[in-house]
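**Q** Give me a 3D structure for the following:
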Amino acid sequence: MKIDFLTLFPEMFHGVLNESILRKAQEKEAVTFNVINFREYSSNKHQNVDDYPYGGGAGMVLTPQPIFDAVEDIRKQHNSEPKVILVCPQGERFTQAKAEQLAREDHLLFVCGHYEGYDERIREHLVTDEISIGDFVLTGGELASMVITDSIVRLLPGVLGNEDSPILDSYSSGLLEHPHYTRPADFRGLKVPEVLLSGNHKLIAEWREEQSLKRTFERRPDLLEKYPLTEKQKAIIKKWQNGN
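**A** Got it, this is the predicted structure:
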């Protein structure tokens, strides 16, 4: 996978993209990153990339020319049509399902804006996806694009080593992930559930499934509205609802 970032602050990416899983993903040649300062594409003699909004109002708006030219140049260099992702509070709420969808792409291009916003022509004629990581506003799109990238790259084949890891993550199954325990089995009198020490894989799988369901019921009941519950799971939830 190729991932490009259009930004006015390329230095923000250096630490994140070159540590932990994202660094390992590059070493395994699962992904390549390219961080581009789109100010370099400005045709303005002062390399300005923003201007006052027509009609008045607070703040500055990113002009279309540098971003259009940068995206067109990237398309030409790679001879591809990447997904052009605008990260902004108005976009589609980012989910695990969206991460899985984007992980199947060959080429992603993030447009990271600053200031008051983007010229609307960027949205209408250049962008393929608008994504928000939550109902709040950040100074720019850089941090959001890095969060989204981390979520996507860890899903690429071979990146995590254990192929089951992304499948068992919270939200991947539609439910929150079950609790985890490790050594020691008894820490200050706090003991690991006996079933996990039993060696009975069938019982362990059943325990994990029920714990995953319980954690979702307690913390994110909204997720259960769309989850295809079995009759057994419905009965368990009804028991919890009755306080049993």
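**Q** When you work out contacts or count neighbours from here on, use the C-alpha atoms and nothing else.
**A** Will do.
**Q** can you give me the helices for this structure?
**A** Applying DSSP state H to the chain gives helices spanning 14-17, 20-27, 64-78, 96-102, 120-125, 142-153, 165-168, 201-219, 231-241.
**Q** Wait, Pro64 touches Arg121, no?
**A** Yes: look at Pro64 against Arg121 with C-alpha atoms under 8 Å: they come within range, at 6.9 Å.
**Q** quick revisit: okay if I get the helices of the chain as a markdown table plus mean neighbour count and distance to Glu40?
**A** A markdown table is the format used below for these (neighbours: other C-alpha atoms under 10 Å; distance: least, C-alpha to C-alpha, whole Å):
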| stretch | mean neighbour count | distance to Glu40 |
| --- | --- | --- |
| helix 14-17 | 14 | 19 |
| helix 20-27 | 17 | 26 |
| helix 64-78 | 16 | 8 |
| helix 96-102 | 16 | 28 |
| helix 120-125 | 13 | 18 |
| helix 142-153 | 19 | 17 |
| helix 165-168 | 14 | 38 |
| helix 201-219 | 15 | 47 |
| helix 231-241 | 12 | 57 |
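**Q** Following up with a second sequence; could you model it the same way so I can compare the two?
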Amino acid sequence: MKINILTLFPELFQGFKTQSIIGRAIKNQLIEINIVNIRDFCFDKHKQADDIPFGGEGGMVMKPEPLFRALETVGGKVIYTSPQGVVFNQEVALKLKEEEEITIIAGHYEGIDERVVEEKVDMEISIGDFVLTGGELPAMVIVDAISRLIPGVITKASYENDSFFNGLLDYPQYTRPAEYMGLKVPEVLTSGNHKKIREWRIKESLKRTYLRRPDLLEKKILDKTEKKLFNEMLKELKENKN
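**A** Here you go, the predicted structure:
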């Protein structure tokens, strides 16, 4: 998969591209991340990429000319990181993972000239209801979430157990030692009974989702096993409360 990122601050992506899972994925040619400096397409003497908005008010707006020129050099689905966009989640990541190439415009200031949005942008994405300095961090979030879904980047079992992948929060995780400072790992995890371990994990996942993100359960269609374990979990919670 090829991912192009149009940005005014390409240096912010140096560490992102070379470290951890993303760095290994690029090295193994599983993904390609192409950082495009928007200022390279500013043909005036001062490389000006922004200007004051028509109609007054404060702030600056990213100019259309360099963005149109930069977009001519890349391909794929064009995404603009914007507060007005759809909220990014695992479902969106799974859909974007199917694209052979995507291009992300990392906005800045008051945003980009609306003519670019109307003519070139296929999708606007927001990573949440808060304000950031620019679109570089959202671009990294989007790339990271998509990349881990690409075959070979991480094991299938790893991302299938992630929170949100199956519509629920992840179950608690433990590692060695089995006991530390009197704190013990749940016995079921060291029992070797894989059926019991699987049931415990499903129940704990349902419990966390029920207590922390009940809104996710409203959209989740539980299978027969999940329904059974969900009812058991509710009964246990009620008994513990009493």
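**Q** Which one of the helices of structure 1 lies nearest to Asn44 of structure 1?
**A** Asn44 of structure 1 sits nearest to helix 64-78 of all the helices of structure 1, at 9.2 Å, using C-alpha to C-alpha.
**Q** how far out from the middle of the chain is the closest one?
**A** Relative to its chain's centre, helix 64-78 of structure 1 lies at 24 Å (C-alpha atoms, centre = their mean, to the nearest Å).
**Q** Name the surrounding residues that touch that helix.
**A** 6, 38-43, 49, 81-82, 118-119, 121-122, 126 (C-alpha atoms under 8 Å, 6 or more residues apart in numbering).
**Q** Considering those, which is situated nearest to Asp164 of structure 1?
**A** Pro82 (28.2 Å).
**Q** follow-up on the earlier one: could you tell me which residues touch both of Pro64 and Arg121 of structure 1?
**A** Contact criterion C-alpha under 8 Å, 6+ apart; residues shared by Pro64 of structure 1 and Arg121: none found.
**Q** what's the angle from the longest strand belonging to structure 1 to helix 64-78?
**A** When structure 1 is parsed with DSSP state E, its longest strand is strand 83-93. Relative orientation of strand 83-93 of structure 1 versus helix 64-78 (axes from the mean of the first three to the mean of the last three C-alpha atoms, to 10 degrees): 120 degrees.
**Q** circling back: mind putting the helices of structure 1 into JSON lines with distance to Glu225 of structure 1?
**A** Listed next are the helices of structure 1 as JSON lines, based on distance: least, C-alpha to C-alpha, whole Å:
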{"stretch": "helix 14-17", "distance to Glu225 of structure 1": "36"}
{"stretch": "helix 20-27", "distance to Glu225 of structure 1": "33"}
{"stretch": "helix 64-78", "distance to Glu225 of structure 1": "40"}
{"stretch": "helix 96-102", "distance to Glu225 of structure 1": "16"}
{"stretch": "helix 120-125", "distance to Glu225 of structure 1": "32"}
{"stretch": "helix 142-153", "distance to Glu225 of structure 1": "24"}
{"stretch": "helix 165-168", "distance to Glu225 of structure 1": "20"}
{"stretch": "helix 201-219", "distance to Glu225 of structure 1": "10"}
{"stretch": "helix 231-241", "distance to Glu225 of structure 1": "12"}
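**Q** Ok, which of these comes nearest Met1 of structure 1?
**A** helix 142-153 (8.7 Å).
**Q** For that closest one, grab the matching residue range in structure 2.
**A** Counting by TM-score structural alignment, helix 142-153 of structure 1 pairs with residues 136-147 of structure 2.
**Q** list the contacts for the closest residue to Val141 of structure 2 other than its chain neighbours?
**A** Distances taken as C-alpha to C-alpha, 6 or more residues apart in numbering put Ile127 closest to Val141 of structure 2, at 8.0 Å, once the chain neighbours are dropped. Neighbouring residues of Ile127 of structure 2 by C-alpha under 8 Å, 6+ apart: 83, 87-89, 138, 141.
**Q** quick one: which of these is nearest to Lys235 of structure 2?
**A** Asn89 (31.1 Å).
**Q** any idea what Leu189 of structure 2 aligns with in structure 1?
**A** Correspondence of Leu189 of structure 2 to structure 1, assessed by TM-score structural alignment: Leu196.
**Q** thinking its match is in contact with Ile204, fair?
**A** Yes: taking contacts as C-alpha under 8 Å, Leu196 of structure 1 lies within contact range of Ile204: 5.9 Å.
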